[in-house]
Every structure is written in structure tokens, then in C-alpha cells.
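Novice: turn this into a structure:
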Amino acid sequence: MKLQMSLPERPGMLHALPLLDLIALVLIFPLLGPSFVPLAGVEVKLPENDFRMQRFLNPIVVTVTAGQEPQIWVGKTKVRRDMLLDYVAKEAESWKSGGAPVVHMKVDRAVPDSFGEDLSYELLRAGYRCWWVAKMRGGD
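Specialist: Predicted coordinates:
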């Protein structure tokens, strides 16, 4: 019994499928890439702790970077300390999750604790829920 090939000699688009997969990947990665970028545009070295933080939808991110004079960022905008509450209030206008708006404080390890605490108390007095962000101990 002789076996016959069921495919035509020139299968047409069959050889083009890997090329279509490659084109799909080239289009998908640039579209999804920005979603993997950190929320705040500033990189800091976070302190470590053993506790897992509660997740909130679209929190206001306040980042404090180390240096001679610590710099304060609300989202990706650098702000002066005396303007912090104004910028946070502007971000809080879009808060829809109920209750007082949540502020995630990302304070660099090298920033003195008293500086971060002062900012936290200022935000708490203004009526915001303030959460300090840290990385899990033993994580990267």
C-alpha cells in the first residue's frame, strides 16, 4: 500500500504562520510594556518588613528620595514640601473607592525616619489614610 501525501505541494499560507506570530509579538510587547513600569517614575530602595500590605485600587503614590535635601514626588511630579497637600488633593479628586483617599508613602531607606513621619502626620491631619510601602524581607 502506497501512502499518499494529503497536503498540496505548495501549502500556501502554512509557512507564513510563524511570521504572523512574530508580528503579533512585536505589536503586543510595546502595547503592554508601559503597564510593567512602576507607578511612580522614581526608583527608591525600600525598607524591608515581614508584613503584606492591603491592596487599594489607584492609590496616591508619594515618593521621597534620598539626598542632601530629600525630594518629594507625587506620582511622577516633583513637588515642594509646602505644596504637597495641594498636589495630593488634586490627585484625590479622582478617588472613587470610597472612604478617605489612600496615600502610599514610598520612602527611601536613606531618608531619615523623622522626615517621612512628619510627612505622614501632615497627610493624616489632612484626612488621608497613609500607608508606608516596604518590600517583603528576603524578596528582591
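Novice: from here on, contacts and neighbour counts on C-alpha atoms
Specialist: Noted.
Novice: mind listing the strands for this structure?
Specialist: Under the criterion DSSP state E, the chain contains strands at 48-49, 60-65, 71-74, 77-79, 102-107, 129-132, 135-136.
Novice: I'd like the ones you listed as CSV, with mean neighbour count and distance to Asp86 appended.
Specialist: Shown next, in CSV, are the strands of the chain (neighbours: other C-alpha atoms under 10 Å; distance: least, C-alpha to C-alpha, whole Å):
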stretch, mean neighbour count, distance to Asp86
strand 48-49, 13, 30
strand 60-65, 24, 13
strand 71-74, 21, 10
strand 77-79, 16, 10
strand 102-107, 24, 14
strand 129-132, 18, 16
strand 135-136, 16, 28
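Novice: let me have these in TSV, extended by distance to Phe29.
Specialist: Shown next, in TSV, are those (distance: least, C-alpha to C-alpha, whole Å):
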stretch	distance to Phe29
strand 48-49	32
strand 60-65	26
strand 71-74	28
strand 77-79	26
strand 102-107	28
strand 129-132	32
strand 135-136	27
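Novice: residues in contact with the residue nearest to Leu124 when sequence neighbours are not counted?
Specialist: Beyond its immediate neighbours in the sequence, the residue positioned closest to Leu124 (C-alpha to C-alpha, 6 or more residues apart in numbering) is Cys130, lying 6.5 Å away. When the contact criterion is C-alpha atoms under 8 Å, 6 or more residues apart in numbering, the partners of Cys130 are 102-105, 120, 123-124.
Novice: next, the structure of the following sequence, for comparison with the previous one:
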Amino acid sequence: MKLESTLPERPGFLFVVPAFNLLALLICFMLVPSFVSQYGVAMELPVSRYQMERPTDATVITVTAANRDTPPSYWLEREDVSLSELSERLDARRGDESSPASTVLLQVQKGVPVEIQQSVAEMALQKGFRVWVLGQPPEDAGAPATAVPKRR
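Specialist: Down below sits the predicted model:
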């Protein structure tokens, strides 16, 4: 006995249902972000005296040394100065009304003794400047991820 279907074949129905599913999924992706809202209450925070401000007119002092045995070099902005000249120029900058720099950014190269860094920071603090000590990125921060350490 051979069984045959009396209904005609309609394969198009098998392709229409997934198309409706895809259309519904696209509509959901387009509409859902408009329904999502931020939770919470909008408020203004009070001014804090601990809030840090961005120094726009800061004076940059750099202290460099080749090693611990050599005397350090002092740089004010991009100019090489001695320690006494540095003190005089800081006095001049503090008294100058045209450039009211009140912040000193102190950058100390690796290998410079901490005592020298402290003496320069104390000198700037005594002259009425605020001192920010700048850090340095770790030495391996610029190394590529594929770098292999040397073996002995």
C-alpha cells in the first residue's frame, strides 16, 4: 500500500516563519534601548575642599642625575639652572603679577636621592607654592606584550 498526501506541498511556509522570527528580533533590538532609562536621582554635589583642580599655569621643575655619585641637574621648564638660580627664579615667579603660577610640578628622575627631592619640594613650599610630585610609569609599560626576558 502506497500512502500519498492529497494536500499540495507548500515549502514556502517553512521559510516564512524564520523570517518573522528574524523581523521580531530586529524590532526588539531597535526598540529596547529606547525603553531603558538611567536609574537614580539627579543631584548636585557640594563643593569639597579636597577636590583637586587642574593646574593650568604650573611651573615644571625637573631634577636629573646620571647616577647617585654625580651632582643633580635642575631644570626650570626647559632651562638648565643651578639650585641658587632656581630659588631666585621661583621668587621672581611668585612675585610676578603677570604669571601668577602657584603650583609647582616636581619631576624627579630615577636615581636621584630622595633628600634632594625633599629639599627642592621644601624650597618651593617655603616660597608659597603648592607642590605636586609627578610619578613615572613602570619601565615595562612600554614593552610589547611579546617581549621575552633574557635568559642567563
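Novice: could you measure from the residue nearest to Leu124 of the first structure over to Val103 of the first structure?
Specialist: When distances are taken as C-alpha to C-alpha, to the nearest Å, Cys130 of the first structure and Val103 of the first structure turn out to be 5 Å apart.
Novice: in the second structure, what sits opposite Asp82 of the first structure in the alignment?
Specialist: In the second structure, Asp82 of the first structure lines up with Ser84, judged by TM-score structural alignment.
Novice: for that match, give its distance to Ser34 of the second structure.
Specialist: Between Ser84 of the second structure and Ser34 of the second structure the distance is 65 Å, computed by C-alpha to C-alpha.
Novice: how about Val16 of the second structure?
Specialist: Applying C-alpha to C-alpha, the value for Val16 of the second structure to Ser34 of the second structure is 28 Å.
Novice: more neighbours, the two?
Specialist: With other C-alpha atoms under 10 Å as the criterion, Val16 of the second structure and Ser34 differ in neighbour count, and Val16 comes out ahead with 11 against 8.
Novice: measure that one to Ala24 of the second structure for me?
Specialist: Between Val16 of the second structure and Ala24 of the second structure the distance, using C-alpha to C-alpha, works out to 12 Å.
Novice: Gln136 of the second structure now?
Specialist: Relative to Ala24 of the second structure, and taking C-alpha to C-alpha, Gln136 of the second structure is found at 54 Å.
Novice: for Ile72 of the first structure, what are its contacts?
Specialist: Each residue near Ile72 of the first structure by C-alpha under 8 Å, 6+ apart is listed here: 62-65, 78-81, 84.
Novice: no wait, Val79 of the first structure
Specialist: The neighbourhood of Val79 of the first structure, defined by C-alpha under 8 Å, 6+ apart, consists of 71-73, 87.
Novice: any idea how far Ser119 of the second structure is from the residue most central in space within the second structure?
Specialist: In the second structure, the C-alpha closest to the average C-alpha coordinate belongs to Pro137, at a distance of 11.3 Å (C-alpha atoms, centre = their mean). Between Pro137 of the second structure and Ser119 of the second structure the computed distance is 23 Å (C-alpha to C-alpha).
Novice: repeat for Gln136 of the second structure
Specialist: Taking C-alpha to C-alpha as the criterion, Gln136 of the second structure is separated from Ser119 of the second structure by 20 Å.
Novice: ok, now Asp80 of the second structure?
Specialist: Between Asp80 of the second structure and Ser119 of the second structure the distance, using C-alpha to C-alpha, works out to 18 Å.
Novice: for Val104 of the second structure, same thing?
Specialist: In this structure, Val104 of the second structure lies at 14 Å from Ser119 of the second structure, with C-alpha to C-alpha as the measure.
Novice: what ranges does the first structure have for its helices?
Specialist: Secondary structure of the first structure, counting by DSSP state H: helices at 17-32, 84-92, 113-125.
Novice: with distance to Arg55 of the first structure and mean neighbour count added, can I get the ones you listed in a markdown table?
Specialist: Written out in a markdown table, the entries for the helices of the first structure read as follows (distance: least, C-alpha to C-alpha, whole Å; neighbours: other C-alpha atoms under 10 Å):
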| stretch | distance to Arg55 of the first structure | mean neighbour count |
| --- | --- | --- |
| helix 17-32 | 22 | 11 |
| helix 84-92 | 17 | 16 |
| helix 113-125 | 19 | 14 |
